[in-house]
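Enquirer: This is the structure alone, sequence omitted:
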């Protein structure tokens, strides 16, 4: 039995080529945490939404910090 796999992040498709300023990325991360903090762990859709939203905001924050540090 074969299972299809689609990664959460594919740089060839998902990379927008834009890096937020650190302050904006931090604000985005805080908003994502606030939005998903009350998600029902027994709701599959809520957990998928939380995982994607938090992954996106974390990726944006890391990119902003890397840019700030010159990496």
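Expert: Looks like it came in fine. On a predicted model such as this, the values are computed, not experimentally measured, just so you know.

Enquirer: make it CA atoms for all contacts and neighbour counts henceforth
Expert: Noted.

Enquirer: can you give me the helices in the chain?
Expert: All helices of the chain, identified by DSSP state H, fall at 11-14, 22-36, 44-69.

Enquirer: Need those in TSV (columns: mean neighbour count).
Expert: Shown next, in TSV, are these (neighbours: other Cα atoms under 10 Å):
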stretch	mean neighbour count
helix 11-14	8
helix 22-36	16
helix 44-69	16
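
Enquirer: Against residue 57, how distant is residue 25?
Expert: 7 Å (Cα to Cα, to the nearest Å).

Enquirer: And the contacts of stretch 17-37?
Expert: Contact with stretch 17-37 is made by 50, 53, 54, 57, 58, 60, 61, 63, 64, 65, 67, 68, as judged by Cα atoms under 8 Å, 6 or more residues apart in numbering.

Enquirer: alright, now check it against this:
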């Protein structure tokens, strides 16, 4: 028997919920470097640790793209 999880679905990114604040590119790059160092020794066999790293990297990548777009708007 499979559980219906559609009601429990919550997207990783929701523009209506998530902040529109975009830090400067310098700040985001520094944070990205810190984050890469933080997860460099993550245990690939620990599902919880890898999931945490993946979500954190996804959110940081969104910030990085937003900062790049803010600095050099593309039309």
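Expert: Now that the structure is in, tell me what you want to look at. Model, not experiment: these values are computed from the prediction.

Enquirer: From the centroid of structure 1, which residue is nearest?
Expert: residue 56 (1.4 Å; Cα atoms, centre = their mean).

Enquirer: Aligned counterpart of it in structure 2, please.
Expert: The equivalent of residue 56 of structure 1 in structure 2 is residue 59 (alignment by TM-score structural alignment).

Enquirer: One more: residue 47 of structure 1?
Expert: So, by TM-score structural alignment, residue 47 of structure 1 is matched to residue 50.

Enquirer: Contacts only, for that match.
Expert: 42, 43, 44.

Enquirer: aligned partner of residue 66 of structure 1 in structure 2?
Expert: Residue 66 of structure 1 maps onto residue 69 in structure 2, by TM-score structural alignment.

Enquirer: That match and residue 62 of structure 2: what is the separation?
Expert: 11 Å.

Enquirer: Equivalent analysis for residue 10 of structure 2, please.
Expert: 17 Å.

Enquirer: How about residue 50 of structure 2?
Expert: Distance, residue 50 of structure 2 to residue 62 of structure 2, by Cα to Cα: 18 Å.

Enquirer: Residue 48 of structure 2 now?
Expert: Separation of residue 48 of structure 2 from residue 62 of structure 2 (Cα to Cα): 21 Å.

Enquirer: Residue 5 of structure 2 now?
Expert: Going from residue 5 of structure 2 to residue 62 of structure 2 by Cα to Cα gives 26 Å.
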